[in-house]
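**Student:** quick one, what's the 3D model for this:
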Amino acid sequence: MNKEIIYSMNTAYRGEYEIQGFSYGSGDKAACIVGAMRGNEFQQLYISSLLAKKLGELEARGAIVSGKKILLIPSINYSSFNVGKKYWITDNSDINRSFPGNPEGQATSRIAAAVMEKVTGYAYGIQFASFYMDGEFIPHVRMIETGKQSNSLASQFGMPYVLTAEPRSYDKATLNYNWQMRGTEAFSVYSGVTDTINGESANQAVSSVLRFLTRMGVIRYNCHAGYISTIMDEEDLLSIRSEHAAGFFKKLVQPGDEVVRGDIIANIINPMTGENTTDIYAPTDGIIFYCQNSPMIYQNSVIFKMIRRLHN
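**Tutor:** All right, here's what the predicted structure looks like:
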């Protein structure tokens, strides 16, 4: 393992700011893996630490294929971790909405430009991303439909689902989108939670990356075959909202649970009286993909996303 300084600059609050990378093997730029970009992505940083340990062990055993280089960047925004903020500490901007960046721009734009320069040219790019909504969700691989994406390659992670999505305006300022625009096969791996640590889903994410790198001929590693991934469009997810009342949220199901139409999947409780004011019903047969984890839910909030049964 070799330590690399991806980018450094002086900051007003914490002195020298460095982004550290760790490389394994040498030769062709085979795979680049990026971890936490935000200061609340504890799960993503934890996954990166597990992967760093595993890649170090594989390198020591000579299991990195000769002529292949892997670059791992565990965190791009550790300063925000240090002060308990989600976004960049001085102006609350989001690094993953700043790509491809500007070396003469604001801090997050300069960081994005430096990272983009370092990660360009790799055959495969993997980001441990956080879901755009707070809550818990089924682990999956997400790809932006740029016309350059490969569903078949995404399936090689062996995750339960591959989610595809049309690029929204802000997606065009993300690492994933700009990686694809520069010729890298880019994938975002989502592992269930963000601001807490879930060991089971973290290990699943690490296994999925090692499985992918093995299948792409970058490492030699014996692993479980994983899932036969279901490929679906993000637009096909059915959103369930708390339409009639606000209050305490008591969920009765978890991501991955199968439900049938008419099942009660949550209660909304009056915070003043403790009375159950609303039952939330499953509108169709399917699987819970996402659920809110906030203790209080407000009217018209999305509280679940469901995968409809294919036969419905």
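**Student:** alpha carbons only for contacts and neighbour counts from here, please
**Tutor:** Noted.
**Student:** distance from the longest helix seen in the chain to the middle of the chain?
**Tutor:** Longest helix in the chain by number of residues (criterion: DSSP state H): helix 42-60. Chain-centre distance of helix 42-60: 16 Å, with C-alpha atoms, centre = their mean, to the nearest Å.
**Student:** continuing past that helix, what's the next helix or strand?
**Tutor:** Counting by DSSP states H and E, the next helix or strand C-terminal to helix 42-60 is strand 68-75.
**Student:** what angle sits between that next one and helix 42-60?
**Tutor:** 150 degrees (axes from the mean of the first three to the mean of the last three C-alpha atoms, to 10 degrees).
**Student:** which outside residues touch strand 68-75?
**Tutor:** By C-alpha atoms under 8 Å, 6 or more residues apart in numbering, the residues outside strand 68-75 that reach it are 19-37, 45, 48-49, 52, 218.
**Student:** Trp179: what secondary structure?
**Tutor:** helix (DSSP: H, G, I helix; E, B strand; the rest coil).
**Student:** so what's it up against?
**Tutor:** Contacts of Trp179 (C-alpha under 8 Å, 6+ apart): 116, 120, 125, 185-186.
**Student:** Gly147 versus that one, what's the distance?
**Tutor:** 13 Å (C-alpha to C-alpha, to the nearest Å).
**Student:** so which elements touch the longest helix of the chain?
**Tutor:** Helix 42-60 is packed against strand 15-25, strand 28-36, strand 68-75, helix 199-215, with contacts defined by 3 or more C-alpha pairs under 8 Å, 6 or more residues apart in numbering; DSSP states H and E.
**Student:** nearest to Glu136, out of the ones you listed?
**Tutor:** helix 199-215 (11.1 Å; C-alpha to C-alpha).
**Student:** what's downstream of that closest one, the next helix or strand?
**Tutor:** Helix 199-215 is succeeded, C-terminally, by strand 230-233 (DSSP H and E).
**Student:** now find how far off-centre the helix or strand following that following strand is within its chain.
**Tutor:** Once the chain leaves strand 230-233, the next helix or strand it forms, by DSSP H and E, is strand 238-241. From the chain centre to the centre of strand 238-241 is a distance of 21 Å (C-alpha atoms, centre = their mean).
**Student:** ok, stretch 196-215 next?
**Tutor:** Using C-alpha atoms, centre = their mean, the offset of stretch 196-215 from its chain centre is 12 Å.
**Student:** what comes into contact with that stretch?
**Tutor:** So stretch 196-215 is contacted by 31, 42-43, 46-47, 50-51, 139, 156-159, 189-192, 219-221, 223-226 (C-alpha under 8 Å, 6+ apart).
**Student:** to compare against the first, here's another:
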Amino acid sequence: MKKSILFSLRSPYREQLDIVGFHFGHGKKALAIVGAMRGNEVQQMYVCSRMVQALKKLESSGKLAEDTEILVVPCVNYYSMNIGKRFWTMDNTDINRMFPGYDQGETTQRIADGVFSQLKGYEYGIQLASFYQPGIFLPHVKMMDTGFTDSEIMKDFGLEFGIIRKPRPYDTTTLNFNWQVWETKAFSVYANATDVIDVKAADEAVNAILRFMNNRSIVSAKTPPGYITEILDESQTQQLRSEAAGLFFRVTDIGKTVENGDILGRIYDPLDGELVAEIRTPVSGTVYFAYNSPLINAKTVCFKIIK
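**Tutor:** Reported below is the predicted structural model:
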């Protein structure tokens, strides 16, 4: 293993920002894994730290393929992480909306440019992703349909679901999209939690990435058997939004099979405790996202169902 600084940024008020990468093996750029891009992505950083430990063991026992290099970047934005803020500390911008970056631009554009210059050229790219709403996920893998995709590769992760989504205009400035434009086969892996550590879900994510590497002949690793992945288009999922604001209580969990009309959550008035809304599913299927903050606004996505 070789540890290196991929990009540095000096600050007049804080210690220098050094974005660290861990390199395994030598030769062809096979796989890059990126963790926390935002300051609350603790689970994503934790999964990457677990990958570093797993790859150290595989490398020391000669289980990496010859002429192969793997890069792991656990955290890009620890400036925000160590003060408990999701986005960039100074101007509240999102690094994952700044790719491919610009070396003469705003701070987050420069960070994106510096990081992306190190991530280009890998055959495969995996980002440990999080959702913009507070919530928990059924672990799954996602690809953007950019015209450069081969969705069948998602089956190599052995997760229950692989989802293909058509990129929206704001997606064109994400790492995943730009990786694909520069001919890297890019995947987003969702590992249940974001701002807390879920060890069981992290185990599943680590095993899924190791299965992928094993199936792609990047490493030789023994992992628990996975699922026969069901490949879905995002149009086969249904978003459920809250009808009112208040105290949010969910009565189902991710991975549960629900039927049309089932109650998934309830919203209560925060002052008098009266029930103000029930969230019922209009479709049957599997819950793969659930909002988990105690307070909710009206029209907030609170559940996602795979129909």
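**Student:** what's the TM-score here?
**Tutor:** Once the chains are laid over each other, their TM-score by TM-score structural alignment, normalised by the length of structure 2 reads 0.97; 307 aligned residues with a C-alpha RMSD of 1.2 Å.
**Student:** picking up where we left off before, and the angle for the longest helix of structure 1 with strand 28-36?
**Tutor:** Using the same axes, to 10 degrees: helix 42-60 of structure 1 against strand 28-36 is 150 degrees.
**Student:** relative to structure 2, what is the average displacement of helix 42-60 of structure 1?
**Tutor:** Aligned to structure 2 and superposed, helix 42-60 of structure 1 gives a mean residue distance of 0.5 Å (mean C-alpha distance after the TM-score superposition for structure 1).
**Student:** minimum distance to Asn270 of structure 1: which of the helices and strands packed on helix 42-60 of structure 1 has it?
**Tutor:** helix 199-215 (33.4 Å).
**Student:** what residues sit buried inside that closest one?
**Tutor:** 201-214 (16 or more other C-alpha atoms under 10 Å).
**Student:** distance to Glu235 of structure 1 for those residues - can I get that in a markdown table?
**Tutor:** Listed next are the buried residues of helix 199-215 of structure 1 as a markdown table, based on distance: C-alpha to C-alpha, whole Å:
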| residue | distance to Glu235 of structure 1 |
| --- | --- |
| Ser201 | 24 |
| Ala202 | 26 |
| Asn203 | 28 |
| Gln204 | 25 |
| Ala205 | 24 |
| Val206 | 27 |
| Ser207 | 28 |
| Ser208 | 24 |
| Val209 | 26 |
| Leu210 | 29 |
| Arg211 | 28 |
| Phe212 | 26 |
| Leu213 | 29 |
| Thr214 | 31 |
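**Student:** surely Phe24 of structure 2 and Glu59 touch.
**Tutor:** Yes: in this structure Phe24 of structure 2 lies within contact range of Glu59 using C-alpha atoms under 8 Å: 7.0 Å.
**Student:** hey, what's in contact with both of those two?
**Tutor:** Common neighbours of Phe24 of structure 2 and Glu59 (C-alpha under 8 Å, 6+ apart) are Met1.
**Student:** quick one: which of these two has more around it?
**Tutor:** The neighbour comparison of Phe24 of structure 2 against Glu59 (other C-alpha atoms under 10 Å) goes to Phe24, with 21 against 15.
**Student:** what's that one in contact with, if anything?
**Tutor:** 1-2, 55-56, 59, 69-71.
**Student:** and if you look at Ala193 of structure 2?
**Tutor:** Here Ala193 of structure 2 is in contact with 43, 130, 135-137, 201 (C-alpha under 8 Å, 6+ apart).
**Student:** most distant residue from the middle of structure 2?
**Tutor:** Residue farthest from the centre of structure 2, counting by C-alpha atoms, centre = their mean, is Asp272 at 38.1 Å.
**Student:** Three-state assignment for that residue, please.
**Tutor:** Once three-state DSSP is applied, Asp272 of structure 2 turns out coil.
**Student:** separation between it and Asn297 of structure 2?
**Tutor:** Relative to Asn297 of structure 2, and taking C-alpha to C-alpha, Asp272 of structure 2 is found at 17 Å.
**Student:** and the gap between the residue at minimal distance from the centre of structure 1 and Phe289 of structure 1?
**Tutor:** The structure's structure 1 has its C-alpha centroid closest to Ala129; by C-alpha atoms, centre = their mean the separation is 2.0 Å. Taking C-alpha to C-alpha as the measure, Ala129 of structure 1 falls 16 Å from Phe289 of structure 1.
**Student:** also Ala186 of structure 1?
**Tutor:** Taking C-alpha to C-alpha, one finds Ala186 of structure 1 at 23 Å from Phe289 of structure 1.
**Student:** residues contacting the residue found closest to Arg241 of structure 1 once you drop the neighbours it is linked to in the chain?
**Tutor:** Nearest residue to Arg241 of structure 1, sequence neighbours excluded (C-alpha to C-alpha, 6 or more residues apart in numbering): Val302, at 4.4 Å. Contact partners of Val302 of structure 1, counting by C-alpha under 8 Å, 6+ apart, are 239-242, 292.
**Student:** please repeat the previous calculation with a cut-off of 7 Å.
**Tutor:** Contacts for Val302 of structure 1 (C-alpha atoms under 7 Å, 6 or more residues apart in numbering) come out as 239-242.
**Student:** among those residues, which one has the most neighbours?
**Tutor:** That'd be Ser242 among the contacts of Val302 of structure 1, by other C-alpha under 10 Å, with 22 neighbours.
**Student:** check which helix or strand the closest residue to that one other than its chain neighbours maps to.
**Tutor:** Ranked by C-alpha to C-alpha, 6+ apart and with sequence neighbours excluded, the top spatial neighbour of Ser242 of structure 1 is Asn300, at 5.0 Å. Under the criterion DSSP H and E, no helix or strand holds Asn300 of structure 1.
**Student:** that older thread, pick the one among the buried residues of helix 199-215 of structure 1 closest to Thr11 of structure 1.
**Tutor:** Ala202 (31.9 Å).
**Student:** distance of that closest one relative to Tyr221 of structure 1?
**Tutor:** 18 Å.
**Student:** next one: Ile144 of structure 1
**Tutor:** Distance from Ile144 of structure 1 to Tyr221 of structure 1, by C-alpha to C-alpha: 28 Å.
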